[in-house]
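*Asks:* here is my input; please provide its structure:
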Amino acid sequence: MADNTTLADKIAALKREKNAVILAHYYTRPEVQQVADFIGDSLALSQAAAATDADIILFAGVYFMAETAKVLSPGKKVLIPDPAAGCSLADSCSAADFRRFRERYPDHKVVAYVNTSVEVKALTDICCTSSNAVKIIRALEGQKILFAPDRNLGDYLKRVTGRDDIVLWDGACHVHEKFSLEKILELKREHPDAKVLAHPECKKPVLLAADFVGSTAAIIDYVGSDGGKKYIIVTESGILFELQEKYPEIDFIPAPPTDSTCGCNDCEYMKLVTLPKIYDALVNESPEVVIDEEVRRRAEGSIRNMLGMSK
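*Replies:* Just a heads-up that it's a prediction; the model follows:
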């Protein structure tokens, strides 16, 4: 098998030959992020790809992210290097179960996190991201809300907005669920000058111990504007590559999960994406993400509703 440098060169040549762009989420492997044209959060990546003249979008991330890219770029071919790269949060909310759940609340506005399948987005009134969720909820003042699928993000939204009446779907991300408050506090004792930066998908006790709560992109921006020299990072460990690239002079300490002493917390699905799989996907132009057009249009409507509300 070719080494990473050789594969990266071959991938770059294939991108030029096929007019392709590669999107990589912050949680993917460092070598995957290095071959990407765009690195970021899932929705921002899909928007960036939609604005290009590329014929092919390869999404180095998990499956729902590639679906979102297809929703926003129906005329482009969208590839996913490994279709087995799922998402525990998206998988915790099947479309069939969610349809039955929302039927119990016919007078509620349905707000769904972008970390959902395209079929769930199609059942949603308004999508949201971890960056704009607070703004979306506040814009729906006076309306009953059903929020899915992340109970931790939903609980955070209830606290921040004062909307105790929001109905929550009971789902969670396996990565953010596993962070240990005890180990974070232990790290804080070892590094009293470090600030704790946490993703809102974490459990309430972890968020209450954090100095800042925000999306992956917001965490990166916070570090750039805060002026600190040491941070405990409470989200998937892939973000450390971008943080260290942007701020090499700063010390970043990954928070460990409860059931591990490895000092980090990885998403097993994100790590399924490798350079050989990216290369093969570009060579074969497969596996391709294909979505029923009616489902795609309804899902696009929920995303467009969000974009209109979050300007």
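
*Asks:* CA atoms for contacts and neighbours, from now on please.
*Replies:* Will do.

*Asks:* so which elements touch the helix or strand encompassing residue 69?
*Replies:* If you go by DSSP states H and E, residue 69 is part of helix 63-72. The helices and strands touching helix 63-72, judged by 3 or more C-alpha pairs under 8 Å, 6 or more residues apart in numbering; DSSP states H and E, are helix 42-50, strand 56-60, strand 77-79, helix 118-121, helix 293-309.

*Asks:* for the chain, just list every one of the strands.
*Replies:* 20-25, 38-40, 56-60, 77-79, 109-113, 126-128, 145-148, 167-168, 195-198, 212-213, 230-234, 251-254 (DSSP state E).

*Asks:* now the longest one against strand 56-60, angle please.
*Replies:* An angle of 20 degrees separates the directions of strand 20-25 and strand 56-60 when computed by axes from the mean of the first three to the mean of the last three C-alpha atoms, to 10 degrees.

*Asks:* which helices and strands does strand 20-25 pack with?
*Replies:* helix 30-34, strand 38-40, helix 42-50, strand 56-60.

*Asks:* dump the ones you listed to CSV, plus mean neighbour count and distance to residue 9.
*Replies:* Putting these into CSV (neighbours: other C-alpha atoms under 10 Å; distance: least, C-alpha to C-alpha, whole Å) gives the following:
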stretch, mean neighbour count, distance to residue 9
helix 30-34, 19, 11
strand 38-40, 20, 17
helix 42-50, 20, 21
strand 56-60, 29, 16
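
*Asks:* using TSV, lay out those together with distance to residue 237.
*Replies:* Output for the helices and strands packed on strand 20-25, formatted as TSV (distance: least, C-alpha to C-alpha, whole Å):
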stretch	distance to residue 237
helix 30-34	10
strand 38-40	14
helix 42-50	16
strand 56-60	16
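
*Asks:* one more, please, to line up against the first structure:
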Amino acid sequence: MSITSDRPATLPGAVIDAGLFDAQWVDGPGGYTGVEPTAEWAEEVRRLARARNATLLAHNYELPAIQDVADHVGDSLALSRIAAEVDSDEIVFCGVHFMAETAKILSPDKRVLIPDARAGCSLADSITADELREWKAEFPDAVVVSYVNTTAAVKGLTDICCTSSNAVEVVASIDPDKDVLFLPDQFLGAHVKRKTGRDNIHIWAGECHVHAGINGDELTAQAESHPDADLFIHPECGCATSALYLAGEGFVPADKVKILSTGGMIDAARETKAKQVLVATEIGMLHQLRKAAPGIDFQPVNGRASCPYMKMITPAALLRALREGKDEVFVPEDVAAKARQSVERMIAIGNPGSGE
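*Replies:* Okay, here's the model as predicted:
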């Protein structure tokens, strides 16, 4: 069934246990509440998705129930590329706002919904388009490399995007005599500078507040108390440098320290021989890791590393989006066209990598 432009966004009530889902969900500061992720809820979500001809996408950091009901789970860029390929009229992106924007950029003819448009991102918000324009004016001949965790407006001012898994390759592909403006994550930028050895890379002082909060002291303490565990470290984490220091000084075997994107963590989980893995990233990732390798004990380096924006995509919010057609994501075509170029230049290098 296709959604046409003259069709009402709101669909008729549920065919199962209608009273359960017709109650008003509560709009609070942490998102929409009032609906539990029961089996009946999952059945209704899937029924509504079929009625809308919608594909449900969920990021690795979403609540487990949201991940389990989705058609596809993964990193933001991987999901956005899936969005462009599927034969659906609508994409419901369970993630934060810049992710839904990226899906819209790569799927301009599809209707893209995010279950709660207030689900932002502290990293994407750490640089605005105006701030980037001012920075570019200071280095007019520099190449701008933006992490995909940025707004559409920032991508539109970018020469080439990157992901956490291909950032080193992207920067290495640039003329070594050219200055590089790398944004917005300072920890990923430090990782790229360390790997490439470039002195002419300028790094924006942005961060994801959740990843930045996973610090070196926590990692050191966890590594000391779990000496046989592998360490999976996201390069956005404040502890990434500490992890490399521990390996370099011999406190942790170097082969146990792995700096990985979230997609890379899934691959590494399937390959590791360790019985236990300490994971430094947002705790929603543990759900997919445990599904990928159920025989391994995955433990968070920081069990409080939960993104409040990701968790705004609640069962109630998803149901609301499917029932009422809210919230739709729009990107001006001129911005989308420029942003699309920066993503396509990255893909042309040959390793599109993961979203984060």
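
*Asks:* just to revisit the earlier point, and the strands of the first structure: which comes nearest residue 298 of the first structure?
*Replies:* Among the strands of the first structure, the nearest to residue 298 of the first structure by C-alpha to C-alpha is strand 126-128 (10.6 Å).

*Asks:* of all the helices and strands packed on helix 63-72 of the first structure, which one comes closest to residue 190 of the first structure?
*Replies:* Here helix 42-50 is closest among those (C-alpha to C-alpha), at 33.7 Å.

*Asks:* the helix holding residue 69 of the first structure vs the second structure, mean deviation?
*Replies:* Here the mean offset of helix 63-72 of the first structure against the second structure after fitting is 0.2 Å, by mean C-alpha distance after the TM-score superposition for the first structure.

*Asks:* in the second structure, what residues pair with that helix?
*Replies:* The alignment of helix 63-72 of the first structure onto the second structure (TM-score structural alignment) covers residues 97-106.

*Asks:* ok now the matching stretch, how far from the chain's centre?
*Replies:* Averaging C-alpha positions (C-alpha atoms, centre = their mean, to the nearest Å) puts stretch 97-106 of the second structure 11 Å from its chain's average.

*Asks:* mind listing residues that contact that stretch?
*Replies:* 76-77, 79-81, 83-84, 93, 110-114, 117-121, 124, 149-152, 329-331, 336-337, 339-340 (C-alpha atoms under 8 Å, 6 or more residues apart in numbering).

*Asks:* filter those to the buried ones?
*Replies:* 76-77, 79-80, 83-84, 93, 110-114, 117-121, 124, 149-152, 329, 331, 336-337, 339-340 (16 or more other C-alpha atoms under 10 Å).

*Asks:* among the strands of the first structure, which is nearest residue 176 of the first structure?
*Replies:* Closest among those, using C-alpha to C-alpha: strand 230-234, at 7.9 Å.

*Asks:* which residue numbers in the second structure does that closest one align to?
*Replies:* Under TM-score structural alignment, strand 230-234 of the first structure corresponds to residues 276-280 of the second structure.

*Asks:* ok, the nearest residue to residue 205 of the second structure once chain neighbours are set aside - contacts?
*Replies:* Once flanking residues are discounted, residue 205 of the second structure sits nearest to residue 186: 5.1 Å by C-alpha to C-alpha, 6 or more residues apart in numbering. If you count contacts by C-alpha under 8 Å, 6+ apart, residue 186 of the second structure has them with 203-207, 236.

*Asks:* need those in a markdown table with distance to residue 217 of the second structure and neighbour count, can you?
*Replies:* Output for the contacts of residue 186 of the second structure, formatted as a markdown table (distance: C-alpha to C-alpha, whole Å; neighbours: other C-alpha atoms under 10 Å):
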| residue | distance to residue 217 of the second structure | neighbour count |
| --- | --- | --- |
| 203 | 24 | 20 |
| 204 | 24 | 18 |
| 205 | 21 | 14 |
| 206 | 21 | 20 |
| 207 | 18 | 25 |
| 236 | 16 | 29 |
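
*Asks:* residue 325 of the second structure: which of these is nearest?
*Replies:* residue 207 (32.3 Å).

*Asks:* circling back to that earlier point, now distance to residue 163 of the second structure too, for the contacts of residue 186 of the second structure, in JSON lines please.
*Replies:* JSON lines is the format used below for these (distance: C-alpha to C-alpha, whole Å):
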{"residue": "203", "distance to residue 163 of the second structure": "15"}
{"residue": "204", "distance to residue 163 of the second structure": "16"}
{"residue": "205", "distance to residue 163 of the second structure": "17"}
{"residue": "206", "distance to residue 163 of the second structure": "15"}
{"residue": "207", "distance to residue 163 of the second structure": "15"}
{"residue": "236", "distance to residue 163 of the second structure": "11"}
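
*Asks:* show me which of those is closest to residue 292 of the second structure.
*Replies:* Using C-alpha to C-alpha, those come closest to residue 292 of the second structure at residue 236, 22.4 Å.

*Asks:* quick one: what's aligned to residue 153 of the first structure in the second structure?
*Replies:* Under TM-score structural alignment, residue 153 of the first structure pairs with residue 188 in the second structure.

*Asks:* isn't that match right up against residue 236?
*Replies:* Yes: Residue 188 of the second structure lies in contact with residue 236 (C-alpha atoms under 8 Å); the separation is 5.3 Å.

*Asks:* neighbours around the alignment partner in the first structure of residue 224 of the second structure, how many?
*Replies:* Correspondence of residue 224 of the second structure to the first structure, assessed by TM-score structural alignment: residue 189. Residues lying near residue 189 of the first structure (other C-alpha atoms under 10 Å) number 11.

*Asks:* outside of stretch 135-155 of the second structure, which residues touch it?
*Replies:* 77, 98-99, 101-102, 105, 123-125, 127-129, 132, 157-164, 167, 171, 174, 178-185, 331, 335-336, 338-339, 342, 355-356.

*Asks:* may I see the ChimeraX selection of the buried members of those residues?
*Replies:* In ChimeraX, this line selects whichever of those come out buried by 16+ other C-alpha under 10 Å:
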select :77,98,99,101,102,105,123,124,125,127,129,132,157,158,159,160,161,162,163,164,167,171,179,180,181,182,183,184,185,331,335,336,338,339,342,355,356
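
*Asks:* what's the spacing between the residue nearest the centre of the second structure and residue 319 of the second structure?
*Replies:* Centroid check for the second structure by C-alpha atoms, centre = their mean gives residue 76 as the closest residue, at 4.4 Å. Plainly put, residue 76 of the second structure is 21 Å away from residue 319 of the second structure if you go by C-alpha to C-alpha, to the nearest Å.
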